[in-house]
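Trainee: structure of the sequence below:
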Amino acid sequence: MFNGSIVALITPMDDKGKICRISLKKLINYHIANGTTAIVSVGTTGESATLSHDEHISVVMMTLDLSNGRIPIIAGTGANSTAEGISLTKSFNNTGIAACLTVTPYYNRPTQDGLYQHFRAIANNTDLPQILYNVPLRTGCDMLPETIARLAEIKNIIGIKEASGNLSRFSQIQELVDNNFILLSGDDANALDSMRLGSKGVISVTANIAAHDMAQLCALAQQGNLPEARCLNQRLMPLHQMLFCEPNPIPVKWAAKQLGLIAQDTLRLPMTPLTNSGQIKITQAMIKAGLI
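Mentor: You can find the predicted model right below:
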């Protein structure tokens, strides 16, 4: 279930900034048809930072409802407040959600023991499988392998989305945890290399607009077909990189609209529309990737 190409799903909105159920249904069907193995609903790519608590829960449950059991749904439940993280997580107990993805607390920069206590408290309030998420560039907080190993001893903490950009972290973590602990890349550009080092797949931004290609990339890597995987990855590399030419999810929402996957590329402030120069970069990357 937690392997291959897992999409960090964008949250589609109408021109007034309200959640667009029609576009959400279209996105879910697109991913099911193109081999995505699971959907992360309202992770950071899903603009969790600008959705209210009630909206956050509503979008996750809407995604679960529209998927109708056809694909596992992972709920984003990260917060920089432990109490809020517990509250969000408890909202999805006994709902059919497959797991929770919980990012490290942002801005307040807790110590390593603070991180341990934070994630342990959340895990102790649910039976849902918990996937940790480490992305220090965005949060200002880096969870070290030793802390991850401590957390891996908690029975319902089952894996990590590792997005530090440091490939050696995968080997370092593997040395400290048992074989059942799931490693997932959080960086499309190094997803293939991470799978060679033991990760089971990627929680992907690129998959929002190249679902089939990302599913195929992961399948080739799992089969050990590295020559074909490298060739596909090189074709996608400009896309992996340019989707972050401006803060995520600005570029990927614009690209999804160009492909007709969503009706509007609306974002909520302080996120602003993709600039003209960004549009040129994304268009060129989409051409190179064979999407247009």
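
Trainee: CA only for contacts and neighbour counts going forward, please
Mentor: Noted.

Trainee: burial of T147, as a residue count?
Mentor: 16 (other C-alpha atoms under 10 Å).

Trainee: return the residues in contact with it.
Mentor: Residues counted as contacts of T147 (C-alpha atoms under 8 Å, 6 or more residues apart in numbering) are 112-113, 115-116.

Trainee: which elements pack onto whichever strand or helix holds I280?
Mentor: Taking DSSP states H and E as the criterion, I280 maps to helix 276-288. Here helix 276-288 touches helix 226-242, helix 250-258, going by 3 or more C-alpha pairs under 8 Å, 6 or more residues apart in numbering; DSSP states H and E.

Trainee: quick check: the closest residue to A210 other than its chain neighbours vs D193, distance?
Mentor: Distances taken as C-alpha to C-alpha, 6 or more residues apart in numbering place L291 nearest to A210, at 7.4 Å, with adjacent residues excluded. Taking C-alpha to C-alpha, to the nearest Å as the measure, L291 falls 23 Å from D193.

Trainee: re earlier: which strand or helix spans the residue nearest to A210?
Mentor: Counting by DSSP H and E, L291 is part of no helix or strand.

Trainee: would you write a PyMOL line that selects the buried entries of the contacts of T147?
Mentor: Buried members of the contacts of T147, defined by 16 or more other C-alpha atoms under 10 Å, are picked up in PyMOL with:
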select buried, resi 112+115+116
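
Trainee: let's see this one next to it:
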Amino acid sequence: MMNFAGVYTALVTPFRNGEVDYEALKKLVELQIAGNVSGIVPVGTTGESPTLSPEEHLKVIETVVEVSAGRCQVIAGTGANSTQEAVYLTAEAKAIGADASLQVTPYYNKPTQEGLYRHFSTVADKVGLPIVLYNVPGRSGVPIAETTVARLAKNPVIRAVKEAAGSVDRVSTILDLCDITVLSGDDSLTLPMIAVGAKGIISVTSNIVPGEMSAMVKAALAGDFAKALEYHRKYYPFFRDQFIETNPIPIKAAMAMVGLMAEEYRLPLCELSPEHREKLAATMKRCGML
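Mentor: Predicted coordinates for the structure are as follows:
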């Protein structure tokens, strides 16, 4: 049975001249593997999945699977607000060779808890690819209730939950109710979540400093919170400033500043404002990233 622990990078999707930059994508995958991450999560929120065509979506997953070549896990973002679409994307990801799928709470249509249970169960039962649930009510409009997570955890295909609701208490509540792996969805909450039982992080920051994030989480999971706290305090200003504008705008700007990729987005996302760019650059210098 697949286990989830450590750092999983919510990988950005690089663009150039309006197209996915697959050569840059390949280099980003190699950077992640060199940083000893446990896994890569392509085409999630940070990968701007809503603006990719279905063909691009699957080609990004395929590229990450091929380049990683079994050297780390690949958790493909294949969620949707249509259960039928989520089943299709997840089945395609399974055929491509992804190790698991990240299933976001259906957004905009605001299902009930019973609807959520049926949605995730249908994807699990029809495809059979290990699932990481993704609780992010700030984007989806609906939380996955802790009791719903517990119901879903009885399905052997549903192995983990990414918690991006900003609540450390939810980790304790979920682990009190059921046996499921919890991964933090917020870089700044990684250490407190691990302290109460989470096993790692699906990280935005690790796009740019994978080795440092891997070291922080490795130390925390080993119980060396003093060492982990050194990393947390060093990079906390950057954790914070990732949200001065909507993710992934700041992380893409930061990666462009250090030469990892072109800074390009797809509408409705657009470039970082001048005042926020100045603030982000100052934070990166403070953190030793520039």
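
Trainee: any chance you could compute the TM-score here?
Mentor: The TM-score (TM-score structural alignment, normalised by the length of structure 2) is 0.97; 288 aligned residues with a C-alpha RMSD of 1.0 Å.

Trainee: follow-up on the earlier one: just want the angle from the helix holding I280 of structure 1 to helix 226-242.
Mentor: 170 degrees (axes from the mean of the first three to the mean of the last three C-alpha atoms, to 10 degrees).

Trainee: the host helix or strand of E55 of structure 1 corresponds to what range in structure 2?
Mentor: Per DSSP H and E: E55 of structure 1 is located in helix 53-67. Aligned by TM-score structural alignment, helix 53-67 of structure 1 falls on residues 54-68 of structure 2.

Trainee: one more: stretch 93-109 of structure 1?
Mentor: Taking TM-score structural alignment, stretch 93-109 of structure 1 hits residues 94-110 over in structure 2.

Trainee: now that stretch: buried residues?
Mentor: Counting neighbours by 16+ other C-alpha under 10 Å, stretch 94-110 of structure 2 gives 94, 96-107, 110 as buried.

Trainee: wait, S184 of structure 2 touches I202, no?
Mentor: Yes: counting by C-alpha atoms under 8 Å, I202 is a contact partner of S184 of structure 2 at 6.2 Å.

Trainee: what do these two both touch?
Mentor: K162.

Trainee: all strands for structure 2, in order.
Mentor: Residue ranges of the strands in structure 2, as given by DSSP state E, are 6-10, 15-16, 19-20, 39-41, 73-77, 100-104, 131-135, 158-163, 181-184, 200-203.

Trainee: and the ones you listed as a markdown table, adding distance to P274 of structure 2?
Mentor: Formatted as a markdown table, the strands of structure 2 follow (distance: least, C-alpha to C-alpha, whole Å):
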| stretch | distance to P274 of structure 2 |
| --- | --- |
| strand 6-10 | 25 |
| strand 15-16 | 21 |
| strand 19-20 | 25 |
| strand 39-41 | 29 |
| strand 73-77 | 31 |
| strand 100-104 | 32 |
| strand 131-135 | 32 |
| strand 158-163 | 31 |
| strand 181-184 | 30 |
| strand 200-203 | 25 |
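
Trainee: out of these, which gets nearest to V258 of structure 2?
Mentor: strand 15-16 (16.1 Å; C-alpha to C-alpha).

Trainee: got the contact list for the closest one?
Mentor: So strand 15-16 of structure 2 is contacted by 21, 262-265 (C-alpha under 8 Å, 6+ apart).

Trainee: what residues sit buried inside stretch 139-158 of structure 2?
Mentor: 139-140, 142-146, 149-150, 152-153, 157-158.

Trainee: for it, what is the distance to the chain centroid?
Mentor: Remark: stretch 139-158 of structure 2 is offset 17 Å from the chain centroid, using C-alpha atoms, centre = their mean, to the nearest Å.

Trainee: L132 of structure 1 contacts K161, doesn't it?
Mentor: Yes: look at L132 of structure 1 against K161 with C-alpha under 8 Å: they come within range, at 6.0 Å.

Trainee: mutual contacts of the two, please.
Mentor: By C-alpha under 8 Å, 6+ apart, no residue touches both L132 of structure 1 and K161.

Trainee: can you give me the helices for the stretch 101-250 of structure 1?
Mentor: Along the stretch 101-250 of structure 1, the stretches classed as helices by DSSP state H, counting those that start in this stretch are 112-123, 136-139, 145-152, 168-176, 191-196, 211-223, 226-242, 250-258.

Trainee: let me have those helices in TSV, extended by distance to T37 of structure 1.
Mentor: Formatted as TSV, the helices of the stretch 101-250 of structure 1 follow (distance: least, C-alpha to C-alpha, whole Å):
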stretch	distance to T37 of structure 1
helix 112-123	24
helix 136-139	25
helix 145-152	23
helix 168-176	21
helix 191-196	15
helix 211-223	8
helix 226-242	18
helix 250-258	19
